[in-house]
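Peer 1: Show me the folded form of this:
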Amino acid sequence: MTAKNSNTPIARREALDDRTEQLKRMMEIRFVEERIQKLFSDGYVRGSTHLANGQEAVAVGIARTIDPDDIVTCTYRGHSHALALGATPQGVLGEICGRVIGCAGGLGGSMHLVEPTVGLMPTAAIIGAGLPIACGAAIAAKARGTDRVAVAIFGDGSANIGAFHESLNFAAIQKLPVVFVCENNLYGEYSRINLTTPIEDIAIRATSYAMPGVIVDGQDVDAVAAAMATAVARARAGEGPSLVEMKTYRYSGHSRSDPATYRLPGELDKWLQRDPINLFADKLVGEGVLDKGGVETLRTDMRAEVEGATEEVLASAQPELVEMLSHVNAAGPGGDRRITFWENRAGKHAH
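Peer 2: Predicted coordinates for the structure are as follows:
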C-alpha cells in the first residue's frame, strides 16, 4: 500500500508530505471533534472531553515537521495532535468511546490517547505534566547518542506552574534536544489570560532561560511548520531547547457542555474570520493546487470518512471488565520477577 491509501499511523504520517493531505488532515480533525461532541451528547462517551477545534494548524504544522521517532507529549486537549501525528480516526474515536478498537484498547479514554509508533506518549490529564516527561525523553536521546527530539505541547495556563519553569531551566542547563510548544488559545480552562498572567506573550519568558522564544501565527499551518523546523533543527544540532508560542484559539468551551459564556463579545467571531482550515484552503487555491470545487469535494469526502469510522467504532466491542487490571504490575514472590496484578490474584477475585 502507498501512504495515501493505507490507514496505518506511519503511512498517515508520511502522507503529510503532500499539501493536499495536510488540508485533508485538518478537515479530518475538525470533523472528528465535531463527531466527538455529538457522541458525548448521545451518551457514548464517559468522562470528560476537551476539544481543540480551531487549533488544527498547530497540530498539523508540528506533525509535518518532526520525524515519527521523535517523542511528543501533550495535554488532555490532544485529539488533534494524535490525529495529526498519525493515529487513526478509529483509534481516537474508539478510545474516546471506550472500545477495544481504541488506541489504548478503550482503557484510557479521551484524556489518555497514545500512539507510540509515531512518537505520541500517553496524553496527560495533569496540567503541565508533559513538560518534564519531554525532558526525560530528551535526556534519553542524548544518552543513547541519537538525534531524536522531544516536543512538549501545553496550554498557556501551564506556563504559570512550577513544572514549566523547572523544565525550561533544566533543559537549558543540560542543552536538551526539546522544543517547548505553548498553544496560547487565550484561556486556561475558564479564565482569560489577562486575568491570570501579567504578560501577553508567553514567549518572552524564554529569555529567562537563555533560549530562543518565538511567537507564531498559530492559524497559519505554514508559519507553524517554519517555526518548528527552525527549533527542531536547532535541537538536533545539539544547540538546546526553544520555546515556541502558537497564537491560536479554541472555538468550543473548556470541556463537555461548557457554553463559554465568559468570552468577550465578538471574540469568537473575530477568530472565526481566520479559521485555519479556510486560510490554508484559500492558499492552496491561490497556488493552483486545488480549485474551490476541489476544496468542497474534500470536505464532503472527509466528513464521509469520519462518519464511516464512527460507524465502525460503534459496532466494535467494549473491553471486558478484567482488562481494567491487565496492565497493572506487582512485585511477585521471586523478588525481581514482575507479574500482572490479575495473574497474582486470579481465581480469588475473579469476579
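
Peer 1: switch to C-alpha atoms for all contacts and neighbour counts from now on
Peer 2: Fine.

Peer 1: Please, where are all the strands along the stretch 151-300 of the chain?
Peer 2: 178-184, 187-188, 191-192, 213-217, 242-247 (DSSP state E, counting those that start in this stretch).

Peer 1: which residues are in contact with the last one?
Peer 2: What that stands for is strand 242-247. Residues from elsewhere that reach strand 242-247 (C-alpha atoms under 8 Å, 6 or more residues apart in numbering): 58, 178-185, 201-203, 206, 211-219, 224, 227-228, 231, 235.

Peer 1: could you dump the strands of the stretch 151-300 of the chain to JSON lines with mean neighbour count?
Peer 2: Formatted as JSON lines, these follow (neighbours: other C-alpha atoms under 10 Å):
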{"stretch": "strand 178-184", "mean neighbour count": "28"}
{"stretch": "strand 187-188", "mean neighbour count": "20"}
{"stretch": "strand 191-192", "mean neighbour count": "16"}
{"stretch": "strand 213-217", "mean neighbour count": "19"}
{"stretch": "strand 242-247", "mean neighbour count": "26"}
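
Peer 1: Ok, which of the ones you listed comes nearest N344?
Peer 2: strand 178-184 (39.7 Å; C-alpha to C-alpha).

Peer 1: any residues touching that closest one, and which ones?
Peer 2: By C-alpha under 8 Å, 6+ apart, the list of residues contacting strand 178-184 from outside reads 58, 131, 134-135, 138, 149-156, 159, 171, 202, 218, 231-232, 235, 240-249.

Peer 1: before we go on, could you also do this sequence so I can check it against the first one:
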Amino acid sequence: MDSLYRTVRLIRRFEERAVELVRSGDIVGGIHPYLGQEAVAAGVCAALGPDDIITSTHRGHGHVLAKGADPARMLAELTGRVTGLNQGRGGSMHAADFGIGVFGANAIVGAAGAIATGAAWARQRLGTPTVAVSFFGDGAVNEGVLLEAFNLAALWRVPVVFVCENNGYATTMRVADAVAGSITGRATAFGIPASTVDGQDPEAVLAEARTAVARARAGDGPSFIECLTRRFDAHHTFEHKVRLRYRGDDELAEIRSRDPVDVQGARVPAADRSRVDAEIEARLDAAVAFALESPFPDPVTALDHLYASGLSPRRGSEV
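Peer 2: Predicted structure coming up:
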C-alpha cells in the first residue's frame, strides 16, 4: 500500500511541478499533464520486474517515473539539459531510459504498441523471460499500427500487455464520437483476452496487471486491459491559455470527485502518508534545483546521436 501511494503521489507532485516550470518558461513548448491518471502507471508498473519493458505515449511522464526513472534526470530532460535522461534531446514526448526498461515515450498515437510487441518478441526469441507493456490512449484504438500489433502478438503468442488508458477523450473528441463498437472488442477480435478495470484505483489496476503479466510470462500470449480513468487537467498545457470549453464545470467537478491519490492515500495511515508526502517534496525540491542548475547542450553537438553507427551526417560544405 505504501509503495503504491508513494508512486501516485510522486507522479502527481512531479506533474504539478512540471506545470509550474511550463508557466515559468523553464519547460519550453508545454507538456501533456498526466494528472488524474496516476493509478494506471503505478498499478501496472508495480506488477513488472526490473528487466521488463514499457513503451509510453505523449502523456508519458507517469509511466517513466513509475518504472523507476530518476525524477531529477526526468525534469532535466523536460527542461532540455544535458543531465536529462536523453541529454535534453528527447524532451517530454520522447523520454527513454533503456537501463530500466523504458523503451521510450512516443508522440505518434498508437505507434508504441508495435515497438513493445517487437521488443517482447525479440526477447522471446532470445529465450529471455521478459514481458513488455504498451501504454496508449483511447484515441489509439482506431490506429492501424496498433491493430497490426494485436494481430502479430496474438499469432505469435508474444508476451506483451496492451494497456489502454481510456480517459474519455481523444484530445477534445469524446470516445462515443470516435469509437465504433467497444474498445475491448478491438482486442477480442484477435483472440486476445480483454478486461476493463477501474483506472482510478491503483490496487484494482495492480491486480489486473498481475494477472496479465503472469499470463504473458507463462507463455500464454498477450492480454489487453482497458483502464477507465480521468484526465484532471488539459490535454496539453496550451489549453491553459486558450481555455477550450469541451468539458463543462459539472463534468470537471465529477471527474475530480474520485482522485487516485486520495483513493490510495485512504489506505495508508495518516502519519505514514504525511511522512511520504514530505519525503517526496524534498526529493522534488532537489530535482528542480538539479534540473535548473544543469547546463544546456552545446549547439555544436546538435547533429550528434542521429545514427546508431556513430556516423555523422554530411555538413553543408560536404557534397
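
Peer 1: Drop the TM-score for these two in here.
Peer 2: Once superposed, the chains reach a TM-score of 0.94 (TM-score structural alignment, normalised by the length of the second structure), with 315 aligned residues with a C-alpha RMSD of 1.8 Å.

Peer 1: returning to what we had before: of the contacts of strand 178-184 of the first structure, just the buried ones, PyMOL syntax please.
Peer 2: Per 16 or more other C-alpha atoms under 10 Å, the buried members of the contacts of strand 178-184 of the first structure correspond to this PyMOL selection:
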select buried, resi 58+131+134+135+138+149+150+151+152+153+154+155+156+159+171+202+218+231+232+235+240+241+242+243+244+245+246+247+248+249
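
Peer 1: between the strands of the stretch 151-300 of the first structure, which one is nearest to T297 of the first structure?
Peer 2: Across the strands of the stretch 151-300 of the first structure, T297 of the first structure has its closest neighbour in strand 213-217 (27.3 Å, C-alpha to C-alpha).

Peer 1: Just give me the mean distance for the closest one relative to the second structure.
Peer 2: Aligned to the second structure and superposed, strand 213-217 of the first structure gives a mean residue distance of 0.5 Å (mean C-alpha distance after the TM-score superposition for the first structure).

Peer 1: by how many degrees do that strand and strand 242-247 diverge?
Peer 2: Taking axes from the mean of the first three to the mean of the last three C-alpha atoms, to 10 degrees, strand 213-217 of the first structure and strand 242-247 form an angle of 30 degrees between their directions.

Peer 1: Run through the neighbouring helices and strands of strand 213-217 of the first structure.
Peer 2: helix 221-236, strand 242-247 (3 or more C-alpha pairs under 8 Å, 6 or more residues apart in numbering; DSSP states H and E).

Peer 1: Distance to A87 of the first structure for the ones you listed - can I get that in TSV?
Peer 2: Formatted as TSV, these follow (distance: least, C-alpha to C-alpha, whole Å):
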stretch	distance to A87 of the first structure
helix 221-236	19
strand 242-247	22
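
Peer 1: out of these, which comes closest to F31 of the first structure?
Peer 2: Taking C-alpha to C-alpha, helix 221-236 is the member of these nearest to F31 of the first structure, at 17.8 Å.

Peer 1: Give me the secondary structure label for the most centrally placed residue in the first structure.
Peer 2: The C-alpha lying nearest the average C-alpha coordinate of the first structure belongs to H81 (C-alpha atoms, centre = their mean; 2.6 Å). For H81 of the first structure, the assignment made with DSSP: H, G, I helix; E, B strand; the rest coil gives helix.

Peer 1: so what corresponds to it in the second structure?
Peer 2: With TM-score structural alignment as the criterion, the equivalent of H81 of the first structure in the second structure is H63.

Peer 1: Now the nearest residue to that match once chain neighbours are set aside: which helix or strand?
Peer 2: Nearest residue to H63 of the second structure in three dimensions, chain neighbours excluded: A41, at 5.0 Å (C-alpha to C-alpha, 6 or more residues apart in numbering). Assigned by DSSP states H and E, A41 of the second structure belongs to helix 38-46.

Peer 1: Which strands and helices lie in contact with whichever helix or strand comes after that helix?
Peer 2: Next along the chain after helix 38-46 of the second structure, taking DSSP H and E as the criterion, comes strand 53-55. Counting contacts by 3+ C-alpha pairs under 8 Å, 6+ apart, strand 53-55 of the second structure packs against helix 111-125, strand 132-137.

Peer 1: which part of the first structure lines up with the first one?
Peer 2: Per the alignment by TM-score structural alignment, helix 111-125 of the second structure matches residues 129-143 in the first structure.

Peer 1: Would you confirm that the match of H81 of the first structure contacts Q37?
Peer 2: No - using C-alpha atoms under 8 Å, H63 of the second structure is not in contact with Q37; the gap is 10.1 Å.

Peer 1: what residues do those two have in common as contacts?
Peer 2: By C-alpha under 8 Å, 6+ apart, no residue touches both H63 of the second structure and Q37.

Peer 1: okay, now the corresponding residue of the second structure for A223 of the first structure: neighbour count?
Peer 2: Counting by TM-score structural alignment, A223 of the first structure corresponds to A204 in the second structure. Using other C-alpha atoms under 10 Å, A204 of the second structure has 17 other residues around it.
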